[in-house]
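S.K.: all I have is the shape, not the residue letters:
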């Protein structure tokens, strides 16, 4: 297959943890992949550069370094490449950092998504998949989280900006007929992960003999989702293109908009894991017991997350399956290799 006959995918945030893995999968599936990443210094830029270098070894991958919120940058990228598929992963991430530096979330998440939607309006792709977050469910204590639940009580500015991008995308889907799927993902972990995430911090601390911070005194649970499971869900959703429903009639249990080719889908493991069980998996994988420092809950955090993944299964026939022990073991193996520990 030549570049001229390969479908083209545009992936924003291509040097990110999830972005790199999504690019690898699309390349393996025969796509020509165009990436863009700002290489922001929110965490180790060398890790991001290593991810791009890994992708550059694949035939069909090109990328540019730049900020998606820069006016016209994405417009030029769309004009030059006319992508068939768009996977929008670029964002300022992190709950805690949104308290310290909220402006960066306005720029990357709101302005960046606006620039993406404008470029797509001018050069419509066949399908757009935009990343949202389980944090959009906010203060809701009704679990598991279903896409049809009300989600208006976000607990952090990060979550608020991601929920806002859902509303922005819906308006463009309605006004311009752009097929858009928003996917809310749940505590993703795995090789090449982010240094600001718990698994990375736990592994580094345990292997260097430093204490790990356990928030809410361990009374927390998360729907930990292994990276390969998330990527599989995204890849299958790419083929589940939403259509504006005839007569505004939406099937029961579907989050499809009655007025737009727009849908929100959870991608999670579908089972909450207690934080202390997760810690024990890291201890088992490293072969060391952690020194634990128990602390109060952090501002903006929630005690539990749990995804109802029945809509993902109904649309794609897929349900994530990787057990935490297996996924954590793979991460620790990668960490030891990458950092020569």
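M.R.: Structure's in. What do you need? All values reported here derive from a predicted model rather than from experimental measurement. Numbers count the residues shown, from 1 in each chain.

S.K.: switch to C-alpha atoms for all contacts and neighbour counts from now on
M.R.: Fine.

S.K.: how many residues are close by the spatially closest residue to residue 264 that is not a sequence neighbour?
M.R.: Once flanking residues are discounted, residue 264 sits nearest to residue 182: 4.6 Å by CA to CA, 6 or more residues apart in numbering. Number of residues near residue 182 (other CA atoms under 10 Å) recorded here: 23.

S.K.: now swap in residue 341 and tell me
M.R.: When neighbours are counted by other CA under 10 Å, residue 341 registers 11.

S.K.: before we move on, what SS does the residue nearest to residue 264 have?
M.R.: Assigned by DSSP: H, G, I helix; E, B strand; the rest coil, the conformation of residue 182 is strand.

S.K.: I'd say it and residue 131 touch.
M.R.: Yes - distance between residue 182 and residue 131: 5.8 Å, which falls inside the contact criterion (CA atoms under 8 Å).

S.K.: what ranges does the stretch 51-200 of the chain have for its strands?
M.R.: 61-65, 85-88, 127-133, 180-185, 188-189 (DSSP state E, counting those that start in this stretch).

S.K.: out of those, nearest to residue 207?
M.R.: strand 188-189 (18.0 Å; CA to CA).

S.K.: and the contacts of the closest one?
M.R.: Strand 188-189 is contacted from outside by 199, 224, 225, 226, 227, 230, 327, 328, 331, using CA atoms under 8 Å, 6 or more residues apart in numbering.

S.K.: comparison target below:
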């Protein structure tokens, strides 16, 4: 399986948006290990604790706290800075938060992407841009079929719709501006990511960890729902391998799915939660249905094109992803260093074949 290439990343000037978030912090740590010079651009962390703070990510990067919804601030922050590659991960990522604040979600995920791409048009040395969207960009009719890259975009909640709209924004900027400049601009659609250091509101693993620490009970709205569970290292590895290909191969696809391994069994929310609470020694979860929920019950994505084109496939199945995740939280609770735990798992992951 393809892995991020240190020889490619060493010395590269990388703009990473969303570096203060959960996935962004893992990406920042891995990129710096690979030898890249990382500039991070994002809002300050919106929860406590935050992996960004625990792992000292600011000290590893040139960290800029900027709101992508404010185009003048983005232009000012990036003025005079040159980049070889851009990994755009900044977003409002929570479905229920998007229902509470749909306008703010569209402002962050759609206009924030547009503001960034507009500013990047002035980058003379740019080799490639990869914008991260979501497995939820597809029009989901609950058939249970895994979505492929050519399926129709859609979204019945504001988060999903905002990510589908971001896909169209990226395509329009690529065709109108970046293609003419010879700069590939693409999107990556990742599955439901789990891993150590996720403390976000309304995220399954984070909720289980919080409940366990408080000796409480995790409440599940849809234990029967299925999701394409993926460890954060599998997801980030796919993004980096894709960005490498974009920078070196003009014929690379302009959209790819990243999700669980081919042939892996679908794992429900309830099954994942059971494995997680058992690993932490926490109390069993409880089901409380939400009659007003419009979240999809079935969601799967087909990552076959990434396997075919990039030679990339997730290394961890869902049970292993849960085990690695809970190991991280247990080791941290036992006095482990957050940055060291991330680096140890990256080293372990890089050794997998």
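M.R.: That came through, no problem. Note that this is a predicted model, so its numbers are computed, not measured.

S.K.: give me the TM-score for this pair.
M.R.: After superposition, the two chains reach a TM-score (TM-score structural alignment, normalised by the length of structure 1) of 0.85; 316 aligned residues with a CA RMSD of 2.4 Å.

S.K.: returning to that earlier point: let's have the strands of the stretch 51-200 of structure 1 in a markdown table, adding distance to residue 96 of structure 1.
M.R.: Conversion of those to a markdown table gives the following (distance: least, CA to CA, whole Å):
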| stretch | distance to residue 96 of structure 1 |
| --- | --- |
| strand 61-65 | 26 |
| strand 85-88 | 22 |
| strand 127-133 | 15 |
| strand 180-185 | 18 |
| strand 188-189 | 17 |
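
S.K.: how close does residue 64 of structure 2 get to residue 85 of structure 2?
M.R.: Between residue 64 of structure 2 and residue 85 of structure 2 the distance, using CA to CA, to the nearest Å, works out to 17 Å.

S.K.: neighbour count: the two, which is higher?
M.R.: Between residue 64 of structure 2 and residue 85, residue 85 has the larger neighbour count (other CA under 10 Å), namely 24 against 19.

S.K.: show me the contacts for the more buried one.
M.R.: Taking CA under 8 Å, 6+ apart, we find residue 85 of structure 2 in contact with 12, 13, 14, 15, 126, 127, 128, 129, 243, 247.

S.K.: tell me the contacts of residue 199 of structure 2?
M.R.: Residue 199 of structure 2 sits in contact with 22, 47, 48, 49, 50, 51, 206, 207, where contact means CA under 8 Å, 6+ apart.

S.K.: next, give me the two most distant ones among those residues.
M.R.: When the contacts of residue 199 of structure 2 are compared pair by pair using CA to CA, the two farthest from each other are 51 and 207, 15.4 Å apart.

S.K.: who's more crowded, these two?
M.R.: For residue 51 of structure 2 versus residue 207, neighbours defined as other CA under 10 Å are more numerous around residue 51 (25 against 20).

S.K.: re the thing from before, any idea which of the strands of the stretch 51-200 of structure 1 gets closest to residue 270 of structure 1?
M.R.: Taking CA to CA as the measure, those were each checked against residue 270 of structure 1, and strand 180-185 came out nearest at 10.9 Å.

S.K.: after superposition, how close is the closest one to structure 2?
M.R.: Mean deviation of strand 180-185 of structure 1 relative to structure 2 after superposition (mean CA distance after the TM-score superposition for structure 1): 1.0 Å.

S.K.: which part of structure 2 matches that strand?
M.R.: The alignment of strand 180-185 of structure 1 onto structure 2 (TM-score structural alignment) spans residues 185-190.

S.K.: just how off-centre is that stretch within its chain?
M.R.: Stretch 185-190 of structure 2 has its average C-alpha position 10 Å from the chain's average C-alpha position, going by CA atoms, centre = their mean, to the nearest Å.

S.K.: residues in contact with that stretch: which ones?
M.R.: Contacts with stretch 185-190 of structure 2, where a contact means CA under 8 Å, 6+ apart, come from 128-135, 137, 167, 170-171, 174, 178-179, 235, 239, 246, 253-259.

S.K.: of these, buried ones?
M.R.: Using 16 or more other CA atoms under 10 Å as the burial test, the contacts of stretch 185-190 of structure 2 include 128-135, 137, 167, 170-171, 174, 178, 235, 239, 246, 253-259 as buried.
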